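Participant: Give me the fold of what follows.
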Amino acid sequence: MAVEKNLGSKIKQIRISKQVSPEQLAERTNLDVKLIKKIEDEKVVPSLAPLIKIARALGVRLGTFLDDSDQLGPAIVRSGGQEKGVRFTSQGSEAREHLNFFSLAFDKAGRHMEPFIVEIEPSEQSDYMLSSHEGEEFIYVLEGQIEINYGKDVYLLNPGDSIYMDSIVSHNVHAANKQPAKILAVVYAPF
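Facilitator: Prediction:
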C-alpha cells in the first residue's frame, strides 16, 4: 500500500511547512516526541487516534495525510477501486492486531468525513487498549464479526449490524472470535 509509505513523510512535510518543530507537535498532541519522530521516519505506523491528534494540531483534515487531490466535485470509487490504503495498528506500535484502511473518498478535497473500507486482522491476545479522539464514527459490518469496547460496555456486531458512536468515549474496534472482519467506517473529526 503506497500511502502507508508516504504517511510519515507527508506529516513531516506539513509540519515543516507550518513551521512546527517535532517538540511543539508533541506538546500540542500530548504524544511523545520520540513517537512523532518514528512516525515521520516511517519506523512506526500510528493508530488512528494519534493520527487524528496530529491532524488537528497541524490544522488539517485527517484525509490530508491520505490524499493528493484538489477535486472539489463528487468522488466516485468503483467496486474494487479502493487502491489507496493505509495500515494502522489498533493500538500502540507493538500491537498484534492491524487495521487496513481503504479510503472511499481520496479524490475529494475539502471533505469533512472520512469513509473507509477497513479490513480487520484478528489478534491472538485480548489486551485491547481503548483510545479516544474528537468526533463521531459510523461503522457497518460487511463481513465477519466485530467486537467494540465502548466505555464500560462491549458490543458484538454481525454482518448487517451498525453502530454510530461518539469517538470521545474510549473505544476499541477489533475482530471477534479470532477471525478476520471487514467494515465500512465513516469517521468525522472536526478541526
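
Participant: When you work out contacts or count neighbours from here on, use the C-alpha atoms and nothing else.
Facilitator: Noted.

Participant: buried set for the top helix by length along the chain?
Facilitator: When the chain is parsed with DSSP state H, its longest helix is helix 2-17. Using 16 or more other Cα atoms under 10 Å as the test for burial, helix 2-17 gives 3-4, 6-12, 14-15.

Participant: Need these in JSON lines (columns: distance to residue 180).
Facilitator: Output for those, formatted as JSON lines (distance: Cα to Cα, whole Å):
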{"residue": "3", "distance to residue 180": "22"}
{"residue": "4", "distance to residue 180": "21"}
{"residue": "6", "distance to residue 180": "26"}
{"residue": "7", "distance to residue 180": "25"}
{"residue": "8", "distance to residue 180": "27"}
{"residue": "9", "distance to residue 180": "30"}
{"residue": "10", "distance to residue 180": "30"}
{"residue": "11", "distance to residue 180": "30"}
{"residue": "12", "distance to residue 180": "33"}
{"residue": "14", "distance to residue 180": "34"}
{"residue": "15", "distance to residue 180": "35"}
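
Participant: Any idea how many residues pack against residue 19?
Facilitator: Using other Cα atoms under 10 Å, residue 19 is surrounded by 11 other residues.

Participant: I would like the residues contacting the longest helix of the chain, please.
Facilitator: Contact with helix 2-17 is made by 21-22, 25, 39-42, 45, 58, 65-66, 84-87, as judged by Cα atoms under 8 Å, 6 or more residues apart in numbering.

Participant: Let's verify residue 160: helix, strand, or coil?
Facilitator: Following DSSP: H, G, I helix; E, B strand; the rest coil, we place residue 160 in the coil state.

Participant: Give me the distance between it and residue 185.
Facilitator: Remark: distance between residue 160 and residue 185 (Cα to Cα, to the nearest Å) = 13 Å.

Participant: what residues do these two have in common as contacts?
Facilitator: With Cα under 8 Å, 6+ apart, residue 160 and residue 185 have common neighbours residue 140.

Participant: Please generate a structure for the following sequence too, so the two can be compared:
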Amino acid sequence: MCLTEGCRAMGFARILCSNNMRMAAGRRNVSCRMVSRRFRRPSRDQGSMIEANLGEAIRRLRERQRLTLRGLAGKTNFSPSFISQVENSQASPSISSMERIALALGVTLGEFFQWAETKAPRIVRVAERHGLTSEWSKAKIEALGSSGVDSKLEAVMVTLFPGGTSAKHPTPQPREEFAIVFSGTVTLTLDEGPDEVLAAGDAVSIQAGLPRRWWNTDTVDAQILVISTHSATQP
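Facilitator: Sure, this is the predicted structure:
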C-alpha cells in the first residue's frame, strides 16, 4: 500500500490504495479510493401516512346511529355480510363503495378519518396525514385537513396506483367537486361522455350528482387533489 500527497491532505477520509502491476507496460498504477467518515442522514419518507382503520370507523358511526348491519346494508344496497367483512377488515371496498357507505351514514369520506384524530389540526404535515387504502381500487386516500360539520370544504389526496380505478363504472356523487391532477396522468369519464386524459396540472369541476370515474392507465402512480363541498346538515 501507499499514500499519495493528495490523499494525505484529506485527514477526514480513509485511504484505500491498491497497486496493480502491469508487466507488459512496465508501469505501476496506483489507484486510491477515499471513503468519507461522514454519512448522509436518510431522508424522511414523503409518501408515508398514518393508516386509519376503515372498518372501525364504519362500526363506530353505525353504532352511534343505532344501525344494525342489515340496516346499513339496506341503505347502501350491499349485503350484510359484505358490511361485516369491511368492518372486520376482511374486505377492501372500492373508493366508490366507501363513498356510498359514507353517504348512507350521513358523513363525508373525509370524516372516516376523524376517529383517529386527537385534535383538529390547521396544518397537516405530509408524514402526519391520516389515510385509507383500497386494495380493490389500487388506491390510497389521504386527508389534507380536519373534517366536521363546521367545515365548508373537504380536501383529500387520492393516489391511484397503476391500473387503479375509483369504480367499475361512473358513479354519481352528492357533492360538487373540484379536482386537479397533482402528478402523473389519469383518465376521467363523466357520465356517458368520452374518456378524457388529464395530465399533471389539468383541472376539472364536477357538478353534484354527475357520475364520474377516475382511472390510472399509466405505468406510474397518479395523484389527484380533490376538494369537495361539505354540507353542514347531513342527510
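
Participant: Now compute the TM-score of the two chains, please.
Facilitator: For this chain pair, the superposition-based TM-score is 0.80 by TM-score structural alignment, normalised by the length of the first structure; 180 aligned residues with a Cα RMSD of 2.7 Å.

Participant: thinking again about what came up before, can you tell me which of the contacts of helix 2-17 of the first structure end up in helices?
Facilitator: Among the contacts of helix 2-17 of the first structure, DSSP H puts 22, 25, 39-40, 58 in helices.

Participant: and which of those is nearest residue 101 of the first structure?
Facilitator: When these are compared for distance to residue 101 of the first structure (Cα to Cα), residue 39 wins out at 17.1 Å.

Participant: Settle this for me: residue 28 of the second structure is touching residue 18, isn't it.
Facilitator: No - between residue 28 of the second structure and residue 18 there is no contact under Cα atoms under 8 Å: 10.2 Å.

Participant: who's more crowded, those two?
Facilitator: Taking other Cα under 10 Å, residue 28 of the second structure and residue 18 do not tie; residue 18 has more neighbours (14 against 11).

Participant: And that one, which helix or strand is it part of?
Facilitator: strand 13-22 (DSSP states H and E).

Participant: now the helices for the second structure?
Facilitator: Secondary structure of the second structure by DSSP H: the helices cover 5-8, 54-64, 69-76, 80-87, 95-104.

Participant: just these: most buried one?
Facilitator: helix 95-104 (a mean of 21; mean count of other Cα atoms under 10 Å).

Participant: tilt between that helix and helix 54-64?
Facilitator: Between helix 95-104 of the second structure and helix 54-64, the angle comes out at 20 degrees (axes from the mean of the first three to the mean of the last three Cα atoms, to 10 degrees).

Participant: which part of the first structure lines up with helix 95-104 of the second structure?
Facilitator: Using TM-score structural alignment, helix 95-104 of the second structure lines up with residues 48-57 of the first structure.

Participant: Specify which residue of residue 160 and residue 185 of the first structure has the higher count of neighbours.
Facilitator: Taking neighbours as other Cα under 10 Å, residue 160 of the first structure and residue 185 compare with residue 185 leading, 23 against 10.

Participant: so that one makes contact with residue 117?
Facilitator: Yes - the pair residue 185 of the first structure / residue 117 is scored as a contact, 6.3 Å apart, by Cα under 8 Å.

Participant: Mutual contacts of the two, please.
Facilitator: Overlap between the contact sets of residue 185 of the first structure and residue 117, as judged by Cα under 8 Å, 6+ apart, is nil.

Participant: still on that earlier bit, output the ones in helices among the contacts of helix 2-17 of the first structure as a markdown table; include the columns distance to residue 97 of the first structure.
Facilitator: A markdown table is the format used below for these (distance: Cα to Cα, whole Å):
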| residue | distance to residue 97 of the first structure |
| --- | --- |
| 22 | 28 |
| 25 | 27 |
| 39 | 18 |
| 40 | 21 |
| 58 | 28 |
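
Participant: Pick the one among the residues you listed closest to residue 100 of the first structure.
Facilitator: For these, the residue nearest residue 100 of the first structure by Cα to Cα is residue 39; the value is 16.9 Å.

Participant: Can you name the residues that contact the residue positioned nearest the centre of the second structure?
Facilitator: Nearest to the geometric centre of the second structure sits residue 140, at 3.7 Å (Cα atoms, centre = their mean). Listed by Cα under 8 Å, 6+ apart, the contact partners of residue 140 of the second structure are 131-134, 158-160.

Participant: circling back to that earlier point, next, the mean deviation of the match of helix 95-104 of the second structure compared to the second structure.
Facilitator: Superposing on the second structure and averaging over aligned pairs (mean Cα distance after the TM-score superposition for the first structure), stretch 48-57 of the first structure comes out at 2.6 Å.

Participant: Would you mind pulling the contact partners of that stretch?
Facilitator: With Cα under 8 Å, 6+ apart, stretch 48-57 of the first structure has contacts from 25, 28-29, 31, 61-62, 88-90, 131-133, 189-191.

Participant: just the buried members of the residues you listed?
Facilitator: Taking 16+ other Cα under 10 Å as the criterion, what is buried in the contacts of stretch 48-57 of the first structure is 25, 29, 61-62, 88-90, 131-133, 189-191.

Participant: circling back to that earlier point, adding distance to residue 153 of the second structure as columns, could you present the helices of the second structure in CSV?
Facilitator: Supplementary listing: the helices of the second structure in CSV, determined by distance: least, Cα to Cα, whole Å:
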stretch, distance to residue 153 of the second structure
helix 5-8, 61
helix 54-64, 21
helix 69-76, 24
helix 80-87, 27
helix 95-104, 16
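
Participant: out of those helices, which comes closest to residue 124 of the second structure?
Facilitator: Of the helices of the second structure, nearest to residue 124 of the second structure by Cα to Cα is helix 54-64, at 19.9 Å.
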